[in-house]
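S.K.: 3D model of this:
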Amino acid sequence: MSSSTTEQIQAAQKAELDSMVSMADKAMNGFEKLVQLNLQTLREATQDAAEAMRAAFSARDLQELMSLQTGNPMQTSSQKAAAYAQHLAEIAGSTQAELAEALNQSMTRMQQALRDATQNSMGNLPLGSEGAAALMQSAMNFATQAFDAMQKSQSQVTKMVSDNVESITNRATKAVAAQATPLRKRAAK
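M.R.: Alright, predicted model coming up:
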């Protein structure tokens, strides 16, 4: 193996290590966002519960207490649940897209490294090794097709996840709106 081939392999290995570290960082960033969302949701739920308790304790009589509870807690809870689901879907979608992009870049680098190594190796073959060169070229073509197929299926998965996130968000928004309409009608009576 020539020194330039060894250097190419080492450079490819270093690039892949950097890529794995980058993907781990992206996954951790997504996890951090999820933890922050959950903490924010917990904080808001605690504040809402404390507010409701303060209002209940400040009621002077049963009628005032009942009027406090005829507000629309179901609509508010549904809206908050829909907002949480939307934020969660956005975090999952953006993290998945970042990981997909990093994976695509990694596969492109590996494909180029394989192509370069194959070309270097073919240049170093002795005369009369045309059969080995053809075999190496065939293996290179197969590897290129495999990388292309992986990238295409990975892109399809990314699009599918994105479409699902959008669909879930739309359904949650419509469900909240549908739930709010009957509650408004009842409150108006």
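
S.K.: going forward, measure contacts and count neighbours with C-alpha atoms only.
M.R.: Will do.

S.K.: which helices and strands does the helix ranked longest in the chain pack with?
M.R.: Longest helix in the chain, counting residues (DSSP state H): helix 130-188. Taking 3 or more C-alpha pairs under 8 Å, 6 or more residues apart in numbering; DSSP states H and E as the contact definition, the neighbouring helices and strands of helix 130-188 are helix 73-123.

S.K.: what about the helix it packs on, distance to the chain center?
M.R.: Distance of helix 73-123 from its chain centroid, counting by C-alpha atoms, centre = their mean, to the nearest Å, is 6 Å.

S.K.: and this one, so I can compare the two:
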Amino acid sequence: MTQWSPEQFSKVQLAGIETLAGLTGKAFEGFEKLLELNLQTTKTALAETREGAKKVLSAKDGKEFAELQIEFFQPAVDNVLAYRRQLHDILADMQAEFEKVVEVQYTTSKGQLQGLIDSAVSNAPTGSTAPLAAWQEAVKATTTFYESMQTTAKQAVQVAESSFNTAAEAASKSMPHRAAKASHVAAK
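M.R.: Prediction:
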């Protein structure tokens, strides 16, 4: 059977360290973007809340009060949806970067494992081919299972994202309708 040389072992360890450093860097980049988004969103929300409160509190009557409240809440809904889209973009970028690394690592490991199995099979003593063939089949079954689970997980994420986007759009579209209804009730 083929033995790993110290150079091969060192090369694999160095590749693992480089991968970890790259992933850590990407995680920090994503964290920085997320922090910037949260800070900007908080600043904007505080400024808009202050201005909206001033307007609402200066209302002359109930109708104007209701209209100003509605005017205040519509941008808030839009801001929440904008925040959600930006958050999604940041997280999607991070996920894509991590998936690239995982895919490369998976492909590399799969190739190395297959090379090890092929080497073991070609150097196996007579009579040991049956256990090695069973081992090969187990590895193939595990690989197939992993790949099908990966596909299923990606599909589930897409369905959840689509459902959330549909709900967010419906909420955004219903806000003007609710505002008009509330304004009509306040006018009575």
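
S.K.: Can you pull the TM-score for these?
M.R.: Put the two chains on top of each other and the TM-score (TM-score structural alignment, normalised by the length of structure 2) is 0.74; 182 aligned residues with a C-alpha RMSD of 3.2 Å.

S.K.: angle of the longest helix of structure 1 against helix 73-123?
M.R.: On the basis of axes from the mean of the first three to the mean of the last three C-alpha atoms, to 10 degrees, helix 130-188 of structure 1 is oriented at 170 degrees to helix 73-123.

S.K.: How far does helix 130-188 of structure 1 sit from its chain's centre?
M.R.: Once both centres are worked out by C-alpha atoms, centre = their mean, helix 130-188 of structure 1 turns out to sit 10 Å from its chain's centre.

S.K.: center of structure 1, which residue is that?
M.R.: Gln96 (2.5 Å; C-alpha atoms, centre = their mean).

S.K.: how many neighbours does the nearest residue to that residue once chain neighbours are set aside have?
M.R.: Nearest non-adjacent residue to Gln96 of structure 1, counting by C-alpha to C-alpha, 6 or more residues apart in numbering: Thr158, 7.1 Å away. A count of neighbours around Thr158 of structure 1, defined by other C-alpha atoms under 10 Å, yields 20.

S.K.: Thr158 of structure 1 matches what in structure 2?
M.R.: Aligned by TM-score structural alignment, Thr158 of structure 1 pairs with Lys154 of structure 2.

S.K.: any idea how far Glu97 of structure 2 is from that match?
M.R.: Note on Lys154 of structure 2: its distance to Glu97 of structure 2, by C-alpha to C-alpha, to the nearest Å, is 15 Å.

S.K.: for Met175 of structure 2, same thing?
M.R.: From Met175 of structure 2 across to Glu97 of structure 2, the span is 36 Å (C-alpha to C-alpha).

S.K.: next one: Pro131 of structure 2
M.R.: Taking C-alpha to C-alpha as the criterion, Pro131 of structure 2 is separated from Glu97 of structure 2 by 39 Å.

S.K.: same deal with Ser122 of structure 2?
M.R.: With the distance defined as C-alpha to C-alpha, Ser122 of structure 2 ends up 38 Å from Glu97 of structure 2.
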